[in-house]
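A.B. asks: sharing a model prediction with you, sequence too.
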Amino acid sequence: MEDGGVNARDRDGEGRARSARPRDGLGRPLAYGEPGVQRQPEGVVRTPAETVAEAQRLLDAGMPFHAHEVFEDAWKSGPEAEAPLWRALAQLAVGLTHAARGNAVGGARLLRRGAEALALAGPETASARGGGPYGIDVPGLVRWARELALRVDEGPAVDAAAQAPQLAYRPDRQDPA
């Protein structure tokens, strides 16, 4: 029995099962009545620039689970040809989520899977300077994910905010040639 003896699953307005439990910054469910962080609304259609900006804000705040939901909205609402890009970015965010929760095996696996998917999704649109579609630093994110996966394999949970990647290409962060 949950929530004062009510023995029913939470439902949304259309009758689908949808947990109403609050969640922490890493998306873990908390007990009913506990303070949690505001959840990301689902199904929001954003421009690619808005998607990158909102996901970066959430990553910087140590909320990669919520950033994954932003990427998921982009892959589900955008052009089919762009779905692999957004799905790969969502995998990276979920990998960081698992790593921050202390799930080293799952975190490293998802970081590697996301890195491989992103490497395949972005090269045809990447510029010679290393940028990718919508200014996304595809090579930098692939490198970040692979390096973080190695660190996750070796140690304890990571701090999601401290390990947050920079999504957009920045010339001042380019590796020397």
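C.D. replies: Cool, the structure landed.
A.B. asks: going by C-alpha atoms from here, please, whenever you check contacts or count neighbours.
C.D. replies: Noted.
A.B. asks: compute the distance between the nearest residue to Val105 once chain neighbours are set aside and Leu110, please.
C.D. replies: Leaving out its chain neighbours, the residue that sits closest to Val105 by Cα to Cα, 6 or more residues apart in numbering is Asp153, at 7.0 Å. Asp153 is 12 Å from Leu110, where distance means Cα to Cα, to the nearest Å.
A.B. asks: the more surrounded of these two?
C.D. replies: With neighbours defined as other Cα atoms under 10 Å, Asp153 and Leu110 compare such that Leu110 has more, 25 against 17.
A.B. asks: leaving out chain neighbours, which residue sits closest to the more buried one?
C.D. replies: Nearest one to Leu110, counting by Cα to Cα, 6+ apart, is Gly95 at 4.6 Å.
A.B. asks: structure two is appended below for comparative analysis:
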Amino acid sequence: MDRDRDRDEAGRARSARPRDAYGRPLPRGARGEERVPDDYTAPPEEALAEAQRLLDTDRPFHAHEVLEAAWKAAPDPERELWKGLAQMAVGFTHVRRGNAQGAQSLLRRAADRIAAYDPAPYGIATMPLAAHARQVADRIERDGLDAVTDQDLAPSLGAIVS
């Protein structure tokens, strides 16, 4: 077992290293972005609002962490929806990291998962989001990463947020 790696009480690997805005690890001791806590939990509406805020501020990796926490806490009938939303945020993260193939793959997988939910709970705009994820993936395939705009990486989740 790698003793230098951060681990939780059960011995599972975790990463406590600081990260940049796109989730890339920084050297230990560097000043990184504020992280989503490992034990983050929130009601679905709150998780959607936080994920939207993070997408709107160009922090797709962190939005993914929020959506992943919601996916892991979701009841079985909703898990694939949350997984798809998390995958979409990771696809956007791959765009920011310059990984065209990873972005296309994750955005298409996300679109398939998200599109399976119509109507969706919590006011999530599944059909527009699925179409958007496919359009961005197609544009990357056709025109490259430079064709993706900042607005493309912050779609409205369509959640009803108070």
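C.D. replies: Done, it's in. Note that the structure is predicted; figures quoted are calculated from it, not measured.
A.B. asks: wait, doesn't the residue nearest to Val105 of structure 1 sit right on Ala108?
C.D. replies: Yes - the pair Asp153 of structure 1 / Ala108 is scored as a contact, 6.4 Å apart, by Cα atoms under 8 Å.
A.B. asks: in structure 1, which residue is most central in space?
C.D. replies: In structure 1, the C-alpha nearest the mean C-alpha coordinate belongs to Ala93, at 2.5 Å (Cα atoms, centre = their mean).
A.B. asks: could you find the counterpart of Lys42 of structure 1 in structure 2?
C.D. replies: One thing to correct before we go on: residue 42 of structure 1 is Glu, not Lys. For Glu42 of structure 1, the aligned position in structure 2 is occupied by Asp38, per TM-score structural alignment.
A.B. asks: does its match sit in a helix, a strand or a coil?
C.D. replies: Put simply, Asp38 of structure 2 is coil when judged by DSSP: H, G, I helix; E, B strand; the rest coil.
A.B. asks: okay, now it: neighbour count?
C.D. replies: There are 12 residues near Asp38 of structure 2, going by other Cα under 10 Å.
A.B. asks: so who does the equivalent of Ala31 of structure 1 over in structure 2 touch?
C.D. replies: Alignment note (TM-score structural alignment): Ala31 of structure 1 maps to Pro27 of structure 2. If you count contacts by Cα atoms under 8 Å, 6 or more residues apart in numbering, Pro27 of structure 2 has them with 17-18.
A.B. asks: how about Asp10 of structure 1?
C.D. replies: Taking Cα under 8 Å, 6+ apart as the test, what Asp10 of structure 1 contacts is 17-20.
A.B. asks: from Tyr122 of structure 2, how far off is the aligned partner of it in structure 2?
C.D. replies: Pairing criterion TM-score structural alignment: the partner of Asp10 of structure 1 within structure 2 is identified as Asp6. The gap separating Asp6 of structure 2 from Tyr122 of structure 2 is 36 Å, by Cα to Cα.
A.B. asks: could you do Glu65 of structure 2 as well?
C.D. replies: 19 Å.
A.B. asks: same check, this time on His132 of structure 2
C.D. replies: 19 Å.
A.B. asks: again, but for Leu26 of structure 2
C.D. replies: Distance from Leu26 of structure 2 to Tyr122 of structure 2, by Cα to Cα: 36 Å.
A.B. asks: just give the number of residues close to the closest residue to Ala42 of structure 2 other than its chain neighbours.
C.D. replies: Distances taken as Cα to Cα, 6+ apart place Ala70 nearest to Ala42 of structure 2, at 7.3 Å, with adjacent residues excluded. By other Cα under 10 Å, the residues close to Ala70 of structure 2 number 26.
A.B. asks: before we move on, what about the one 3 residues further on?
C.D. replies: Under the neighbour criterion other Cα under 10 Å, Ala73 of structure 2 is assigned a count of 16.
A.B. asks: need the contact list for it.
C.D. replies: Counted by Cα under 8 Å, 6+ apart, Ala73 of structure 2 has contacts Thr41.
A.B. asks: trace it over to structure 1, please.
C.D. replies: Aligned partner of Ala73 of structure 2 by TM-score structural alignment: Ser77.
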